[in-house]
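*Asks:* Quick check, what structure comes out for this input:
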Amino acid sequence: MRHARGFTLIELLLATVLLVAGLALAFTTLGAASRTVTRGEAIGEHSERVRSVSTFLRRRLTGARPVGFAFDQTRAVAMRFVGEPQRMRFVADLPDYLGRGGPYLHDLSVVDDGEGVRLVISMSMVLAGEVVEERPERPPEVLADNLREVRFRYRALDERGRMGDWQDRWEASEQLPLQVEITLVDRNGRAWPPLVVAPPLAPAFSSFNVPLETQ
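*Replies:* The predicted structure is shown next:
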């Protein structure tokens, strides 16, 4: 009776090498797939973050109203829109479902804590042209963090009735600008899609250089 021949040492080593190579290939494939999924989730989260913040800012600005929230003693005019490179203040209604319906001062500002830039917003009720201070005071809410840069710019018609250049400051605080631009850049240098909003009820003739009384 003939006995079955066993595996030789070389055959066992070859089988082991093939098994190790197969496992290495499998782990490499799984790692690549995992990184792809993680990268896809990160891109999805970033896109959703950009969409939600941009939608919020657009809705707030398109809901802006020419309502005064303070009085400029030096110019003897009601302040309805104050725009700076890293701060913007205007009045807009809040929806009733937030439990804070009515006109509220929206105070958008940029905070740099040394580790990154944040875009925050504070809201205060406006009554009879003045801001009503809440007690206890509500802390600012963070709209976006982990940013490198946030910038606000403003635009109006010039004296010839043409679209003027973008300005870092909105000087005509008694009226709303024709357009507002918000630029946000992530900490890694990736710029968000440009956001340009036209507040409603902004006078089509608004200009930086033409006094309101003569328009």
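*Asks:* From here on, just use CA atoms for contacts and neighbour counts.
*Replies:* Fine.
*Asks:* just checking, residue 145 touches residue 117?
*Replies:* Yes. Using C-alpha atoms under 8 Å, residue 145 is in contact with residue 117, at 6.1 Å.
*Asks:* Settle it for me: which of these two has more neighbours?
*Replies:* residue 117 (21 against 16; other C-alpha atoms under 10 Å).
*Asks:* Report the contact partners of the more buried one.
*Replies:* Contact partners of residue 117, counting by C-alpha atoms under 8 Å, 6 or more residues apart in numbering, are 110, 111, 145, 146, 147, 148, 149, 150.
*Asks:* Pipe the residues you listed into CSV and attach secondary structure and distance to residue 89 per row.
*Replies:* Shown next, in CSV, are these (DSSP: H, G, I helix; E, B strand; the rest coil; distance: C-alpha to C-alpha, whole Å):
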residue, secondary structure, distance to residue 89
110, strand, 12
111, strand, 15
145, strand, 20
146, strand, 23
147, strand, 21
148, strand, 22
149, strand, 19
150, strand, 15
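*Asks:* Just flag the most distant two among these.
*Replies:* The distance between the two most remote of those (C-alpha to C-alpha) is 11.8 Å, for 110 and 146.
*Asks:* Surely residue 174 is within a helix?
*Replies:* No. Under DSSP: H, G, I helix; E, B strand; the rest coil, residue 174 sits outside any helix and is assigned coil.
*Asks:* want to put them side by side, so please do this one too:
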Amino acid sequence: MTARLRNERGFTLIELLIALAIVGALLAIAFGGLDIAVKAWARGEDRAEAHQHVRSVALTLARSLSGTYPYRASRSLAPEPVVLFAGTEERVEFVTQAPPFPASIPIAFTAVIFSFNEGGEPGLVVRQRVLPNRGPFEEAEVIYRDPSVSGLKFAYLDESGWKDSWDGAEVKATPRGVRVTVATTINGRTEELPPLTVSLRTAPPQ
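*Replies:* As a prediction, the model looks like this:
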């Protein structure tokens, strides 16, 4: 009788150990799945944040460029008025009626510079100066910096196609359009939008 009780007790302990092992395995699987789900959710959040940010940057640049006005004035110490628009692949200077950061009082025209990785400043740098004013671009002040911008490229459209640079003083006109390509990197994730083409109000050559 005693041996049988011992056998039954031993069998019960084995079952308990097996049950505990099974429960432990199930918990490990459950927590492992939860960890995967949390990491996937975090990746989704990072992806959404990165996409939203690059979209916001691109739309801000495009909106300001779309307000470009073929403004003529003296540039720096040059006595003759010229079309205030100049650009390279990584920098564009223009006068707009839709500045990215409007002044506290209504201003008709603002000189704006968008530059990328210029003068030791990583990412996007935005400079502004209200007009009329001397040195519209030379004395423009830094309004905004965004080091998360990891790629920024401009191209300029005329009747012959796209160009890598533009000189309004030489051409005596603004381009027909500007193509903007933007990429940002946040938390190690890089997002790049397809190029945006912005149509401009052109100034006829004079």
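*Asks:* ok, back up a step: between residue 110 and residue 146 of the first structure, which one's more packed in?
*Replies:* residue 110 (21 against 14).
*Asks:* Quick one: map the more buried one onto the second structure.
*Replies:* By TM-score structural alignment, residue 110 of the first structure lines up with residue 116 in the second structure.
*Asks:* hey, where'd the helices end up in the second structure?
*Replies:* All helices of the second structure, identified by DSSP state H, fall at 2-66, 168-171.
*Asks:* can I get those in CSV with distance to residue 99 of the second structure and mean neighbour count?
*Replies:* Converted to CSV, the helices of the second structure look like this (distance: least, C-alpha to C-alpha, whole Å; neighbours: other C-alpha atoms under 10 Å):
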stretch, distance to residue 99 of the second structure, mean neighbour count
helix 2-66, 5, 14
helix 168-171, 19, 16
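*Asks:* Quick one: closest of those helices to residue 142 of the second structure.
*Replies:* helix 2-66 (15.3 Å).
*Asks:* middle-most residue in the second structure, spatially?
*Replies:* Centrality entry for the second structure: nearest residue to the mean C-alpha point is residue 54, 3.4 Å, by C-alpha atoms, centre = their mean.
*Asks:* so what corresponds to that residue in the first structure?
*Replies:* That one, residue 54 of the second structure, aligns with residue 50 by TM-score structural alignment.
*Asks:* what's the answer for residue 15 of the second structure, then?
*Replies:* Residue 15 of the second structure maps onto residue 11 in the first structure, by TM-score structural alignment.
*Asks:* So that match versus residue 94 of the first structure, what's the distance?
*Replies:* Residue 11 of the first structure sits 77 Å away from residue 94 of the first structure, going by C-alpha to C-alpha, to the nearest Å.
*Asks:* ok, now which ones touch the closest residue in space to residue 134 of the first structure that isn't next to it in sequence?
*Replies:* Nearest non-adjacent residue to residue 134 of the first structure, counting by C-alpha to C-alpha, 6 or more residues apart in numbering: residue 124, 7.2 Å away. Neighbouring residues of residue 124 of the first structure by C-alpha under 8 Å, 6+ apart: 104, 105, 106, 131, 132, 133, 134.
*Asks:* 10 Å - rerun?
*Replies:* By C-alpha atoms under 10 Å, 6 or more residues apart in numbering, the contact set of residue 124 of the first structure is 69, 91, 100, 103-107, 130-134, 137-138.
*Asks:* Please spell out the ChimeraX selection for the buried subset of those residues.
*Replies:* Buried residues within these, by 16 or more other C-alpha atoms under 10 Å, are selected in ChimeraX with:
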select :69,91,103,104,105,106,107,130,131
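*Asks:* overlap between the contacts of residue 124 of the first structure and the second structure?
*Replies:* Counting by both residues aligned by TM-score structural alignment, their matches' C-alpha atoms under 10 Å, the members of the contacts of residue 124 of the first structure that carry over to the second structure are 91, 103-107, 130-134, 137-138.
*Asks:* Which residues are in contact with each of residue 145 and residue 117 of the first structure?
*Replies:* By C-alpha under 10 Å, 6+ apart, the residues touching both residue 145 of the first structure and residue 117 are 110, 111, 186, 187.
*Asks:* okay, and the common contacts of residue 110 and residue 146 of the first structure?
*Replies:* 117, 118, 119.
*Asks:* between those residues, which is closest to residue 182 of the first structure?
*Replies:* Of these, the one sitting nearest to residue 182 of the first structure (C-alpha to C-alpha) turns out to be residue 119, at 10.9 Å.
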